[in-house]
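Trainee: Sequence and predicted structure below; questions after.
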Amino acid sequence: MQPTLTKSVVLTLIGHISAAHLNPAVSVAAIILGKINIPMAVVYILAELSGGIAGFGLLQVVTPDSILRSKSNGSCCALCVTLPHPELSAFQAVLAEGLATSVLILVVCAVWDKRNERNTDSVPLRFGFTVMAIAAAEGPYTGASMNPARSLGPVIWTGVWESHWVYWVGPIVGAVLTAFMYKQVFDRTPAHVSQVTEDDNEQAIPLQSNRHSKELEAERGSDLNITQA
């Protein structure tokens, strides 16, 4: 529940400023869909990774030491570290993260779709519920990270690097394949069609205005003829 509400709040706060990617996988999808260029994506990803590291560092500062450290040997525990289920193979873990990220990216692609531009008011809420549903279904398998930045922060501070690569390969591959599929299958509207539609809309009002002006001129001319008669 907490990650869901957090993402919804952040989307509300900065979604109109930077689109609130919060996730390198989302930024990679944005490159494929033409939303941002590669240099800007690098800036986004660096900011996301830095935010994940700084965020977990702040969490350590405000968290009691008894929670941060194991009572048995005093070593730092894997607080917030995402780890695959012990009975999963590496392939299964990557596949689970990839599928979970694919669902997330499908929602992101739909939100960015031009045909959905007028339905953005409830995006934070819809995105939050999406994350909640995915976490409930996939969480027991790998923790449902779907975000390399979310998984990187804890391992930097705790040093628990076990299976960390899963949380890069799965989400990034899932994001690339899903964004490419969406672009090829669903986002197929020719550019000239949308341009013609926009031009028609822009010309509609002037045409109506010109027609109305001509009608007024004709009426005035008729009134003038009647008066002169």
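Mentor: It's in. Numbering: from 1, shown residues only.

Trainee: contacts and neighbour counts: CA atoms only from here.
Mentor: Noted.

Trainee: Next up, the contacts around residue 140.
Mentor: residue 85 (C-alpha atoms under 8 Å, 6 or more residues apart in numbering).

Trainee: Then residue 93?
Mentor: 84-85, 141-142, 166, 170.

Trainee: Most neighbours among the residues you listed, please name it.
Mentor: residue 170 (27 neighbours; other C-alpha atoms under 10 Å).

Trainee: Below is structure B, check it against A:
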Amino acid sequence: MAPAFFTSLFKQSVTPDALRAYLAEFISTFFYVFAVVGSAMASRKLMSDSATDPSSLVLVAVANTFALSSTVYMAANVSGGHVNPAVTFGMAVGGHISVSTALFYWVSQMSASVVACLLLKVATVSQDVPIYAIANEMTGFGASLMEGVVAFGLMYGVYAGGDPRSGPLRSIGPVAIGVMAGAMVLAAGPFSGGAMNPALAFGSAVVAGRFKNQAVYWVGPLIGAAVAGLVYDSVVFPGQRVNSDGV
């Protein structure tokens, strides 16, 4: 019985439409990571001390806003435009996608991030790929809490932006999601990095070969996104659910 059940789930996750969704997630996540990590590398090249220059933070926040808005829009009609394993996890916890499909989304997103960071390293003649790190005065718990809060805000924006009751305003959902991401980077960047996205942190860590505090960028965002989805679905708008594709 159990093997047949899992076989059925797997078959649902390898249909032509599902494969197109995985490809859409790969493409969108690739360009999102390429833009965000690339902007951090560009600011480091152009500024003598980008780590303490406020304009560097603004540059990365703007890149997040533009890149996420665009890439969510690119994939919205095919995969839902998650572009983030935490968003996928939140959708799975809320029952909007199956666990097996979510796992395939994760593979697409994580591999896209690694490829994007690797390409940046090769294309820039082996310049160091920046990794996400927490501030010296921050604890792992505090950084996880910070990442959880900003991921909550992002995920709540994803639900609101994809709500069919928004009517014509739904068309600007990707823009609202991108603006929320940029605002969260401005708030959390100097403390926890403001990744909100496990794939974003993972890809740069793999290429750089440094995994210190990597759990922060998984535990916080996954919990924050799951709680946001449950709050939106079960508390704020009970019985009213966004479609299974997200945005």
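Mentor: Yep, that arrived. From a predicted model like this one, the values you see are computed outputs, not experimental measurements.

Trainee: Would you pull the TM-score for this pair?
Mentor: Comparison of the two superposed chains (TM-score structural alignment, normalised by the length of structure 1) gives a TM-score of 0.74, and 180 aligned residues with a C-alpha RMSD of 1.6 Å.

Trainee: Which two of the contacts of residue 93 of structure 1 have the greatest separation?
Mentor: 85 and 170 (14.9 Å; C-alpha to C-alpha).

Trainee: so where do the helices sit in structure 2?
Mentor: 2-12, 16-46, 54-75, 85-93, 99-123, 140-161, 173-192, 198-208, 216-231 (DSSP state H).

Trainee: With distance to residue 241 of structure 2 as extra columns, can I get these in CSV?
Mentor: Below are the helices of structure 2 laid out as CSV (distance: least, C-alpha to C-alpha, whole Å):
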stretch, distance to residue 241 of structure 2
helix 2-12, 21
helix 16-46, 21
helix 54-75, 19
helix 85-93, 11
helix 99-123, 18
helix 140-161, 9
helix 173-192, 16
helix 198-208, 25
helix 216-231, 10
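
Trainee: Name the stretch among those helices that sits most buried.
Mentor: helix 85-93 (a mean of 27; mean count of other C-alpha atoms under 10 Å).

Trainee: Where in structure 1 does that helix align, residue-wise?
Mentor: In the comparison with structure 1, helix 85-93 of structure 2 aligns to the range 24-32 (TM-score structural alignment).

Trainee: I'd say residue 101 of structure 1 and residue 138 touch.
Mentor: No. Residue 101 of structure 1 is beyond contact range of residue 138, at 10.2 Å (criterion: C-alpha atoms under 8 Å).

Trainee: and the contacts of residue 93 of structure 1 as a markdown table, adding distance to residue 131 of structure 1?
Mentor: Formatted as a markdown table, the contacts of residue 93 of structure 1 follow (distance: C-alpha to C-alpha, whole Å):
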| residue | distance to residue 131 of structure 1 |
| --- | --- |
| 84 | 18 |
| 85 | 20 |
| 141 | 15 |
| 142 | 14 |
| 166 | 19 |
| 170 | 16 |
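
Trainee: Quick one: residues contacting the residue nearest the centre of structure 2.
Mentor: Against the mean C-alpha coordinate of structure 2, by C-alpha atoms, centre = their mean, the closest residue is residue 84 at 2.7 Å. By C-alpha under 8 Å, 6+ apart, the residues touching residue 84 of structure 2 are 29, 109, 197-199.

Trainee: What remains of those residues once you look at structure 1?
Mentor: Checking the contacts of residue 84 of structure 2 against structure 1 (both residues aligned by TM-score structural alignment, their matches' C-alpha atoms under 8 Å), the contacts still present are 109, 197-199.
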